[in-house]
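Chemist: okay, structure incoming, though there's no sequence with it:
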């Protein structure tokens, strides 16, 4: 087998690892579930899922591009760009393609829906460029997650906005996702001078914020003890997960998935 044939899948694997695959896949899966549950149809669900996937790829890759020197200085071998598994030119090209696909696929869903989704993606980029190192680090997540269901419903006939409780739950879920997602990197972030709100509050307080926000989001979407009983194990996983673990973020997404399933079963997005 030629070296080029071996290099190609290795390069794809490095690109996938550089896009922050767990958050990207989780957000894309939630969008796909909402699109299907809202009755977008096969084409609508494909467009929605593709647009969200492209947007998440652009956010993940741009994050590694912007942080490449900091990651290299910190010896982050888990970062393909910092570990020289990818070149800046290659990941820049991939990011541009992701942005182009995101814009085109979003536009195919209609002007109102595209505006909502591209605003959400812009919030993710604002986090990467500046807000991640400020006390407002949670805000892009809150905005982006609140606008995700709006992207789905604004593509429906009549272009309806989601109910206020859905928007509120999205904002709470985004806040929870932010706090849970940065928990594994708190020490490295502090050493690099990143002082977002979780880094200022510390691990225990940030884990508590993630649990409370995720629980509040679940109860807004599907009030009642049954949902709380199902989401409790996920909340416990957030609190007990060891440092460097990605379990907290996945626990928050699992809690949201349960509440979302109940919401969709009751036709809450239609």
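Modeler: The structure has been received and is ready for your questions. It should be emphasised that the depicted structure is a prediction, and the values quoted were computed from it without experimental measurement.
Chemist: drop to CA atoms for contacts and neighbour counts, all remaining ones
Modeler: Fine.
Chemist: buried residues in the helix or strand hosting residue 262?
Modeler: In the assignment (DSSP states H and E), residue 262 maps to helix 247-265. Neighbour counts over helix 247-265 (16 or more other C-alpha atoms under 10 Å) mark 247-264 as buried.
Chemist: ditto for stretch 54-71
Modeler: 54-65, 67-68, 71.
Chemist: and if you look at stretch 86-96?
Modeler: Neighbour-count burial for stretch 86-96 [16+ other C-alpha under 10 Å]: 86, 91, 94-95.
Chemist: re the thing from before, packing partners of the helix holding residue 262?
Modeler: helix 21-37, helix 164-182, helix 203-221, helix 225-240 (3 or more C-alpha pairs under 8 Å, 6 or more residues apart in numbering; DSSP states H and E).
Chemist: quickly compare these and say which is most buried.
Modeler: helix 164-182 (a mean of 25; mean count of other C-alpha atoms under 10 Å).
Chemist: between helix 21-37 and it, find me the angle.
Modeler: 160 degrees (axes from the mean of the first three to the mean of the last three C-alpha atoms, to 10 degrees).
Chemist: got another, please set it beside the one above:
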């Protein structure tokens, strides 16, 4: 239960979902720190210049794609589609669709943030010259088009949901990431991930899925505020008025932890009940997903209280993974209660 916007959200030295993210950011370039040192910058730049041109460009595009949130969102989408009953081909198609949508959001994020990154993160793909602005724009456009095209076989409603997630990611990138409303796109996008996956797998949504939406909104808000905590030292000096900057570190941590606490409580209290489970895998996911997700979120929240940005980013990543696990466990219970099954 992570989101496209999540990918936009988590900005790392390598790259950034639906806003995101879970973030719908480690950016995933997988878990790099929000603050890079002069030593690491010069080292990564010199290493890149020793790599042949085409490979160097490919590495730059991967880093531009914000790997961590993109992969988390894609994996969650494929897993949820499978739980809903999709076969391997459909689950893979939906996962790749989500991956490409997240990649597009991450690329747009780096294009918009290039002026800031030039001074603070010169080793990122655009300011370092690994990827040109023109190629980054083309990459963002092509991945968005293919991502939406892969939703076509699931019908017009699935395409609309995918487009909404993509639009939320772009809204974060182009405007809201610099405002006190920076949390809003991810909060709205996180619930779209399970909706897209289930709808794409089955063509319909069970009414009981509505109960998960409030938990998704709160988890998305918690992820967004947590992302602001990771980037606090980076955002404050350049005037990015995120909610974490506006209310301060301590209040932002309490707000993010409170949002997660309520989200977990809702997920536990409203978890679908079923006396029978028609799949061993479904049973494991159902009973392990929620407690493991809650534990990962708790540990991540503890790390986010730290003073080191790199440690806080690891905490944010744990929270993103925990959110996905929480949602997957809840949805496995829904599949069991509705008589659905794992589509393997």
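Modeler: The structure has been received and is ready for your questions. Because the structure is a prediction, the values reported are computed rather than measured.
Chemist: circling back to that earlier point, dump the helices and strands packed on helix 247-265 of structure 1 into a markdown table; add distance to residue 80 of structure 1 as well.
Modeler: A markdown table is the format used below for those (distance: least, C-alpha to C-alpha, whole Å):
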| stretch | distance to residue 80 of structure 1 |
| --- | --- |
| helix 21-37 | 13 |
| helix 164-182 | 19 |
| helix 203-221 | 26 |
| helix 225-240 | 27 |
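Chemist: looking at those, which is nearest to residue 117 of structure 1?
Modeler: helix 21-37 (11.0 Å; C-alpha to C-alpha).
Chemist: where does the closest one end up in structure 2?
Modeler: Mapping helix 21-37 of structure 1 onto structure 2 (TM-score structural alignment) gives residues 67-83.
Chemist: ok, average deviation of the matching stretch from structure 1?
Modeler: Taken over the aligned residues, the distance from stretch 67-83 of structure 2 to structure 1 averages 1.6 Å (mean C-alpha distance after the TM-score superposition for structure 1).
Chemist: what's the offset of that stretch from the middle of its chain?
Modeler: Centre-to-centre, stretch 67-83 of structure 2 and its host chain are 9 Å apart (C-alpha atoms, centre = their mean, to the nearest Å).
Chemist: with stretch 122-131 of structure 2 instead?
Modeler: With C-alpha atoms, centre = their mean, you get 23 Å for stretch 122-131 of structure 2.
Chemist: biggest helix in structure 1, by residue count?
Modeler: helix 41-66 (DSSP state H).
Chemist: for the counterpart of residue 238 of structure 2 in structure 1, what are its contacts?
Modeler: By TM-score structural alignment, residue 238 of structure 2 lines up with residue 192 in structure 1. Residues near residue 192 of structure 1 by C-alpha atoms under 8 Å, 6 or more residues apart in numbering: 70, 74.
Chemist: let's see 7 Å
Modeler: Shown in contact with residue 192 of structure 1 (C-alpha atoms under 7 Å, 6 or more residues apart in numbering): residue 70.
Chemist: so it versus residue 175 of structure 1, what's the distance?
Modeler: 22 Å (C-alpha to C-alpha, to the nearest Å).
Chemist: then residue 264 of structure 1?
Modeler: 22 Å.
Chemist: distance of the equivalent of residue 252 of structure 1 over in structure 2 from residue 313 of structure 2?
Modeler: Mapped onto structure 2 by TM-score structural alignment, residue 252 of structure 1 lines up with residue 319. Noted for residue 319 of structure 2: a distance of 10 Å to residue 313 of structure 2, by C-alpha to C-alpha.
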